[in-house]
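Student: requesting a structural model of the entry that follows:
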Amino acid sequence: MKASDIHGRDLYLLEQAPFAVVPLGSFEYHGPHSPLGTDIVLAEGFADLIDPSLGGAIYPTVPYTACPGKTNKYKGTLTIRPSVMQEYLIDIVVGILEQGIKKVILLNAHDGNMGLSRTVAEYVTGQHTDASILLVNWWQMVAVDDAKEIGFEGTKGRGHGGPFEMSAVKAFRPDLVEVEQGDEEFKEQTPLSDHPYILVEGTPVSWDGYTGLIQQISEDKGRKIVHKASTNLNELIKNWLY
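Tutor: This next block holds a predicted model:
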């Protein structure tokens, strides 16, 4: 159920909800082929695919957040200072807990929200020891090694504005992704290590506000991605609840 549709006389529905979902987006440049609301589309799209029989209350998507310098320099991006965003998200989560819901999913569609979400979750659960907060980045619901099965050739497809992300957007809103013949593509760089790591650069290599072999974007690939991600998301939620 959508929390914003609940009437004042029916607030007991929130108290009875086993969990709440806060979709986290951004308003950010994703390349000439992609909408500024890419992360909003994805956050809302995956929230709507959560099994309604689980009884969750879906809260409105947070549309604005902190964006990294590498996209903030492009026109179209609207960024919120990280300190402000952190306080804002704390207030949202605490407000939900005060409605009587003790389990909250932060369903994230923006890389820049990852650190903020973790900090907020750790802080809030420290203050509210009966709370449980599940952080989910939708793209991590699909294994990186599934690229070949999805249909990508010579690439894993991952990356900001790349074929993995934008194919998923195209599955939800095929009208919003438009790759033209002359749009520049960027080959993937050789990883520094086989082990997980995070590298932050002001001006990354193979980058112009987006990355990847974007000519491989397709609605068919997007449907496969969305199916895998939503299936695994629902399985994760069930395991968390029960």
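Student: C-alpha from now on. contacts and neighbour counts both.
Tutor: Fine.
Student: could you pull out the helices for this structure?
Tutor: Assigned by DSSP state H, the helices in the chain fall at 12-16, 38-48, 69-72, 82-97, 113-127, 147-150, 163-172, 219-241.
Student: Leu199: which of the ones you listed is closest?
Tutor: Evaluated with Cα to Cα, these place helix 69-72 nearest to Leu199, the distance being 12.6 Å.
Student: picking up where we left off before, need the helices of the chain in TSV (columns: mean neighbour count and distance to Ala57).
Tutor: Putting these into TSV (neighbours: other Cα atoms under 10 Å; distance: least, Cα to Cα, whole Å) gives the following:
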stretch	mean neighbour count	distance to Ala57
helix 12-16	16	7
helix 38-48	24	10
helix 69-72	17	32
helix 82-97	16	10
helix 113-127	16	18
helix 147-150	15	31
helix 163-172	27	21
helix 219-241	17	13
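Student: one more to line up against the first:
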Amino acid sequence: MTSPEIGALDRAATVVILPLGSVEQHGNHMPLGTDTLLAQAVSLAAAETAGDTIVMPPPWYGFSAHHMRFPGSITLRPETLIAVVEDVVASVVTHGFRRILIVNGHGGNNGVIDVLASTLGHTHYGAARIAALTYFALAREAIAKLRKSESGGMGHACEFETSMVQHLRPELVKIALAETTYPDPGSRYLTTDLLGAQAIRLYHDFGDLSPTGTLGDPALASPEAGKAFFDAVTSELATFIANFRFWTIPERRP
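Tutor: Now for the predicted structure:
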């Protein structure tokens, strides 16, 4: 879009999405940019469905310290990622947009977006409503209905992510190199599954969990499964956008 096209948008109705992801290892068979690629693709498709929604270019890198034993992985410090997003959002608010949604596609960013949702909400209170979500957590129930793997089979470069990239960018998936890994997280209080609920917070180095960096079962992936997953998560996000568009923006009080 051009600057005049942005300037002509309805500030009251338009939702602005900032996708976040990462550049990090995704096993032997998946591209480093998988998380950002998927977050952007899901955001664009949901925006088209929801209408009156624009998607900003993603700042490709995220917090990926737990992947740094694998070549090609890049990590920002949490404070760096927070600062980048704070500056981007402040720019958008300066131009009068009132509803901004951070769509995250990387589990390692979860703590960061929790902080951002609170700090940005406080900073721009009265001017804008800002929300943050991880798209596969939002669509947890829909994904669970489609999965074929048992618990542990959907974690990283797994049935879910491999299928999604096979659907969107099949030329980037070297499926013949994929290896299945069901790691033992070491305690019943811990899980490596994408849809698992875990109350405990700790550091898990992926090099300790899997020699290839894969957590789960990419052997169950297919482009057809990827389309089903993609349609499900896109639908959930579009439904949320439609709801978010009408959230009240409180007035700042002295």
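Student: just the TM-score for the two chains, thanks.
Tutor: Scored by TM-score structural alignment, normalised by the length of the first structure, the superposition of the two chains gives a TM-score of 0.86; 235 aligned residues with a Cα RMSD of 2.4 Å.
Student: returning to what we had before: and the helices of the first structure as CSV, adding distance to Leu199 of the first structure?
Tutor: Shown next, in CSV, are those (distance: least, Cα to Cα, whole Å):
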stretch, distance to Leu199 of the first structure
helix 12-16, 41
helix 38-48, 21
helix 69-72, 13
helix 82-97, 19
helix 113-127, 14
helix 147-150, 22
helix 163-172, 19
helix 219-241, 25
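Student: and of those, who's closest to Gly202 of the first structure?
Tutor: Closest approach to Gly202 of the first structure among these is made by helix 69-72 (5.5 Å; Cα to Cα).
Student: what does that closest one contact?
Tutor: Outside helix 69-72 of the first structure, the residues that touch it by Cα atoms under 8 Å, 6 or more residues apart in numbering are Glu28, Tyr29, Thr77, Leu78, Thr79, Glu201, Gly202, Thr203, Pro204, Gly209.
Student: could you do stretch 232-239 of the first structure as well?
Tutor: Here stretch 232-239 of the first structure makes contact (Cα under 8 Å, 6+ apart) with Ile50, Asp51, Leu54, Trp138, Met141, Val142.
Student: what's the last one aligned with over in the second structure?
Tutor: Aligned counterpart of Val142 of the first structure in the second structure: Ala139 (TM-score structural alignment).
Student: doesn't Phe229 make contact with its match?
Tutor: No - checked against Cα atoms under 8 Å, the pair Ala139 of the second structure and Phe229 is beyond contact range at 9.4 Å.
Student: which residue in the second structure lines up with Ser34 of the first structure?
Tutor: In the second structure, Ser34 of the first structure lands on Met30 (TM-score structural alignment).
Student: my error: substitute Gly161 of the first structure in the last question.
Tutor: Using TM-score structural alignment, Gly161 of the first structure pairs with Ala157 in the second structure.
Student: how many neighbours does its match have?
Tutor: Ala157 of the second structure is flanked by 31 other residues according to other Cα atoms under 10 Å.
Student: dump the residue contacts of it.
Tutor: Going by Cα under 8 Å, 6+ apart, Ala157 of the second structure touches His26, Gly27, His29, Met30, Gly213, Thr214, Leu215, Gly216, Pro218.
Student: how much space between the residue nearest to Leu241 of the first structure when sequence neighbours are not counted and Asn72 of the first structure?
Tutor: Leaving aside its sequence neighbours, Leu241 of the first structure sits nearest to Pro18 (Cα to Cα, 6 or more residues apart in numbering; 7.9 Å). Applying Cα to Cα, to the nearest Å, the value for Pro18 of the first structure to Asn72 of the first structure is 37 Å.
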